[in-house]
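In: A predicted structure for the sequence below; I have some questions about it.
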Amino acid sequence: MANPIYILNGPNLNLLGSREPEVYGIETLVDLEQRCVRKAQRLGCTVDFRQSNTEGDLVGWIQEARTNASGLIVNAGAYTHTSIAILDALLACKVPIVEVHLSNIFTREPFRHRSYVSQAAKGVICGLGGLGYELAIEAVAAAVSDA
């Protein structure tokens, strides 16, 4: 796998570890990135881990992934439930896409049950905390090797 797996994180994920630890756990974004780097190394691949609170940044990175990434893991945060712009960018991105959420969005507020991201994703992993990112890396790596 020559190109990295892009891991894109949306708004407020920079607050992991301090924001609602009863929902999101105590692992920080830096901890999560290190976990992902280690998992990718064990699988013989690399990751490009990013976070932004800005929808336009995420759209730009998804467009960049079309040519620079072997696969894409997306935790779009609250944009999951609101952003048609992110959905449109994902639909134009022909690499394997896995949607990840630290919490189980289906056991939370009803507005979180709708995901635009999932309409473009090969799979969705939610409710497993940081382990979900590791499983997503495995899924993307397997999809790329099968292609």
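Out: Nice, thanks for sending it over.
In: When you work out contacts or count neighbours from here on, use the C-alpha atoms and nothing else.
Out: Noted.
In: which SS class is residue 125?
Out: The three-state label given to residue 125 by DSSP: H, G, I helix; E, B strand; the rest coil is strand.
In: neighbours of the residue nearest to it when sequence neighbours are not counted, just the number please.
Out: Spatially, and ignoring its direct neighbours in sequence, residue 125 is nearest to residue 100 (4.9 Å; C-alpha to C-alpha, 6 or more residues apart in numbering). Residue 100: 32 surrounding residues under other C-alpha atoms under 10 Å.
In: My assumption is that residue 100 lies in a helix; please confirm.
Out: No - assignment of residue 100 by three-state DSSP gives strand, placing it outside any helix.
In: List the buried residues in stretch 9-29.
Out: 9, 10, 11, 13, 14, 16, 17, 24, 25, 27, 28, 29 (16 or more other C-alpha atoms under 10 Å).
In: Against that first model, consider the following:
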Amino acid sequence: MTQPIHILNGPNLNLLGTREPDVYGTLSLKEIEQACAKHARDLGYEILFRQSNHEGELIDWLHDANVNACAVVFNPAAFTHTSVALHDAVRAIEPPVIEVHLSQTAAREAFRHHSYIALAARGSITGLGLQSYLLGINAAITSLGN
């Protein structure tokens, strides 16, 4: 059986559904997880879905994905714009990493226009709400060459 796709989520995403719904939408993180699981299953893959507010834990999960995932869909949230350590962790692992964001970061505050993760990821999908995740799964699978 193929290893799962790891879907990793960064800080404050546990508040989805109630946090700035005009920016991030009204879906909860649990609802996004359920949609991702169904979409991946329809494509013949399983997922491991995780969220942390702690940078070091996300780094540990990226290291774990190097051994236990076929690919990673990663929403680093605010760490996108600040974390060289996450950038280095993405560069250090073999599975393809697709960066995703619910909101269109390029159309937001100037400090959100730069992504350290995009410099290391296979690709980035932003601004499409839930579709960013689903397209991220598609891109991750395509990156595997299957």
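Out: Right, received. Where do you want to start? Quantities reported herein were computed from a predicted structural model and do not represent experimental measurements.
In: one step back: wait, what's in contact with the residue nearest to residue 125 of structure 1?
Out: Contacts of residue 100 of structure 1 were listed using C-alpha atoms under 8 Å, 6 or more residues apart in numbering, and they are 73, 74, 75, 124, 125, 126, 132, 133, 136.
In: What's the match for it in structure 2?
Out: Using TM-score structural alignment, the partner of residue 100 of structure 1 in structure 2 is residue 100.
In: gap between that match and residue 1 of structure 2?
Out: With distances taken as C-alpha to C-alpha, to the nearest Å, residue 100 of structure 2 is found 26 Å from residue 1 of structure 2.
In: One more: residue 25 of structure 2?
Out: 35 Å.
In: cool, and residue 96 of structure 2?
Out: On the measure of C-alpha to C-alpha, residue 96 of structure 2 and residue 1 of structure 2 end up 18 Å apart.
In: need the contact list for the spatially most central residue of structure 2.
Out: Central residue of structure 2 (C-alpha atoms, centre = their mean): residue 74, 1.9 Å from the mean position. The contact partners of residue 74 of structure 2, taken as C-alpha under 8 Å, 6+ apart, are 7, 8, 9, 97, 98, 99, 100.
In: So residue 96 and residue 1 of structure 2 - more neighbours on which side?
Out: residue 96 (25 against 6).
In: Name all residues that make contact with the more buried one.
Out: 70, 71, 72, 121, 122, 140, 143, 144 are the contacts of residue 96 of structure 2 under C-alpha under 8 Å, 6+ apart.
In: Restrict the residues you listed to the buried ones and give me that as a ChimeraX selection.
Out: Buried members of the contacts of residue 96 of structure 2 can be picked out in ChimeraX with the line below, counting by 16+ other C-alpha under 10 Å:
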select :70,71,72,121,122,140,143
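In: ok, of the contacts of residue 96 of structure 2, which one's closest to residue 104 of structure 2?
Out: Distance to residue 104 of structure 2, by C-alpha to C-alpha, is smallest for residue 121 among the contacts of residue 96 of structure 2, at 17.2 Å.
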